[in-house]
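In: Attaching a predicted model along with its sequence, questions to come.
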Amino acid sequence: MSDSIVVERRDNALWLTLNRPHAHNALNSVMTGQLVDAFRDAAGDDAIRAVVLTAAGDRTFCAGADLKGDAGSFDTGRAENPLVQVYRAMRACHKPIVGRINGAALGGGLGLVSACDLALAADHARFGTPEVRVGLFPMMITTYLIRQLPRRRYWEMAFLGEPLSAAEAERYHLINRAVPAAELDRQVVDVLERLEANSPNALRVGKQALDLMQDMSIDQTLTYAEVMIERLASSDEAREGMAAFAEKRKPHWVRAEESSHG
């Protein structure tokens, strides 16, 4: 890959770093294509337990679509919009995606934050939808934001183009928490360590279930949950987890490559 994103394996986590700080990490066709490939690769790698999405620099996480250098960002043509492809790849990646938000997240960049499963942000970060100021509207990212923000608060953001502070984003549950920039890495590592302690299968199935259940009726949700909890309870990992609990020890989560040799 070129350096539009940096892909780095750190222990059992895959770190994806948007790497166009000179352009405020704006999304162009090269970057979106590489993000799609990286999330698909992560989804197919059983050794990867989580994905961290972050950016180079400390001013801007992502300014959205590159309005200067990539005029085709919104030209769907015969294919799907590039940013939609990224969101779909994130949704299909059944590994926890942790956003490490180190600066402003605007437009499509805010969409990336919203598509993460967990998000930690430096307290100087801002979150906004300035599209109306250039004749556009936050169409695609609305898919996520109308499910995460109170309606009137999001309408205000979308119509006025004014950003939220990190503290406001935390209060409205757009991010999990805002922390001083010097503490951001420690907080992300802490989250990764806690994810590592949990069942990979439960996280994978649970992420998929949460995604599907939000669009179901209550009766559909109960029926689906009944099937899925039975399936999980009969899994090898659940048996190991419950045995470890009874024996007061840490569970041993067997990776797919280990089980294939054992």
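Out: In hand now; what should we look at? Numbers count the residues shown, from 1 in each chain.

In: Going by C-alpha atoms from here, please, whenever you check contacts or count neighbours.
Out: Will do.

In: what about D211, neighbour count?
Out: D211 has 12 neighbours, counted by other CA atoms under 10 Å.

In: what do you get for R249?
Out: 10.

In: Is it correct that L83 is in contact with T32?
Out: Yes - L83 is within contact range of T32, at 6.5 Å (criterion: CA atoms under 8 Å).

In: Looking at these two, which is more packed in?
Out: The residue with more neighbours, out of L83 and T32, is L83; 27 against 24, by other CA under 10 Å.

In: Please compare the first structure with the one that follows:
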Amino acid sequence: MEFLSFRQSEDIAYITLENPKEFNTLSLQLMQEFDQLLQELAMKREVKVIIIEGSEKSFSAGHSLREIETRTENEVLALFQVCQQLMKRIREIPQIVISKVEGVAVAAGCQLVAASDLAIASDRARFAVPGINSGLFCSTPAVFLSRNIGRKKAAELLFTGNLMSAEEAEAEGLVNKVVPVEKLDDETDKLAKDITKQSLNIIELGKRQFYQQLNMEDFQALNYSTEVIALNSKHPDAVEGINAFFEKRTPEWNDKPKQEIE
């Protein structure tokens, strides 16, 4: 991989955007590498959490305006469809995806944070969707941004292009937590490890249910979720977890990759 680096520590995978000279822009090649890596992690099921990180100054500056400028309209459409597939992959893989933001996350970089399941930012992080300043409204980042924060704040960011502080991003619901920059690694790992204690099978089930029900009317969502929890109750990991609760012991999940079970 040319624009990404990868490491794994037990149940946690770390994906680092490695294009610092261009502020970690989401180039076509980077997005293709990213999507392929996520697909492989989903298939292998060796990790339960994936942490995305950028560089000290820039989490990601979004799409490359140079790529957009030099392509035809159809080629630009294809470029954004690759980004669409990447965002879809983040939502559909069984693992929980955490964005760890130290520097600025703007345009599609902000979209990446908003599309992630969870996000932690350093107190020096900044967020923006400034495409309008260049005459290119951030239409695609607007989708996930407006589903993370309130409409008025989303509209303010989209139509002014202004930067939002980490503290305001936390208050508006774009990130889960803001910590001093020197504690960013430890706090992100702590959150990840709180999740890795759980069964990957149930994480996968819960992640699918969570996003499916968000788009439904209240009682349609409740009806769907009632069916999900009934099925969930007889899943082997639920049976084990309930038994472990009554027996006052740590559950032993049946969520290891198949090649390790055989």
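Out: That came through fine. Everything numeric in this text was worked out from a predicted model, so none of it was measured.

In: Common neighbours of L83 and T32 of structure 1, please.
Out: Shared contacts of L83 of structure 1 and T32, defined by CA atoms under 8 Å, 6 or more residues apart in numbering, are absent.

In: so when I look at K100 of structure 2, I'm seeing a strand, right?
Out: Yes - when DSSP: H, G, I helix; E, B strand; the rest coil is applied, K100 of structure 2 is found to be in a strand.

In: For the strand or helix carrying Y211 of structure 2, grab the matching residue range in structure 1.
Out: Taking DSSP states H and E as the definition, Y211 of structure 2 sits inside helix 200-214. The alignment of helix 200-214 of structure 2 onto structure 1 (TM-score structural alignment) covers residues 200-214.

In: Pull out the buried positions in that stretch.
Out: P200, N201, A202, L203, R204, V205, G206, K207, Q208 (16 or more other CA atoms under 10 Å).

In: same question, stretch 1-12 of structure 2
Out: F3, L4, D11, I12.

In: What's the separation between the residue sitting nearest the centre point of structure 1 and L222 of structure 1?
Out: Structure 1 has C116 as the residue nearest its centroid, 1.8 Å off, counting by CA atoms, centre = their mean. C116 of structure 1 sits 25 Å away from L222 of structure 1 when distances are taken as CA to CA, to the nearest Å.

In: Equivalent analysis for E80 of structure 1, please.
Out: Taking CA to CA, one finds E80 of structure 1 at 34 Å from L222 of structure 1.

In: got JSON lines for the buried residues of stretch 1-12 of structure 2, with distance to E156 of structure 2 and secondary structure too?
Out: Below are the buried residues of stretch 1-12 of structure 2 laid out as JSON lines (distance: CA to CA, whole Å; DSSP: H, G, I helix; E, B strand; the rest coil):
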{"residue": "F3", "distance to E156 of structure 2": "32", "secondary structure": "coil"}
{"residue": "L4", "distance to E156 of structure 2": "33", "secondary structure": "strand"}
{"residue": "D11", "distance to E156 of structure 2": "39", "secondary structure": "coil"}
{"residue": "I12", "distance to E156 of structure 2": "36", "secondary structure": "strand"}
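
In: farthest pair in those residues?
Out: F3 and D11 (23.1 Å; CA to CA).

In: which residue ranges form the strands in structure 2?
Out: 4-9, 12-17, 49-53, 58-60, 96-101, 104-106, 118-122, 126-128, 164-165, 177-179 (DSSP state E).

In: Mean distance between the third one and structure 1 after superposition?
Out: I take that to be strand 49-53 of structure 2. Taken over the aligned residues, the distance from strand 49-53 of structure 2 to structure 1 averages 0.8 Å (mean CA distance after the TM-score superposition for structure 1).

In: which other residues reach that strand?
Out: Contact with strand 49-53 of structure 2 is made by 11-17, 59, 95-102, 192, 195-196, as judged by CA under 8 Å, 6+ apart.

In: which one of the buried residues of stretch 200-214 of structure 1 sits closest to Y154 of structure 1?
Out: K207 (24.9 Å).

In: Let me see the contact set for that closest one.
Out: H94, K95, P96.

In: Quick check: the gap between S217 of structure 1 and D41 of structure 1.
Out: From S217 of structure 1 to D41 of structure 1 the distance is 33 Å (CA to CA).

In: more neighbours, these two?
Out: For the pair S217 of structure 1 and D41, the greater number of neighbours falls to D41 (15 against 10), based on other CA under 10 Å.

In: Quick check: N12 of structure 1 touching A42?
Out: No - using CA under 8 Å, N12 of structure 1 is not in contact with A42, being 10.6 Å away.

In: Need the overlap of contacts for these two.
Out: With CA under 8 Å, 6+ apart, N12 of structure 1 and A42 have common neighbours I48.

In: Put together a markdown table for the buried residues of stretch 200-214 of structure 1, with distance to I141 of structure 1 on each row.
Out: Written out in a markdown table, the entries for the buried residues of stretch 200-214 of structure 1 read as follows (distance: CA to CA, whole Å):
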| residue | distance to I141 of structure 1 |
| --- | --- |
| P200 | 28 |
| N201 | 29 |
| A202 | 28 |
| L203 | 25 |
| R204 | 24 |
| V205 | 25 |
| G206 | 23 |
| K207 | 20 |
| Q208 | 20 |
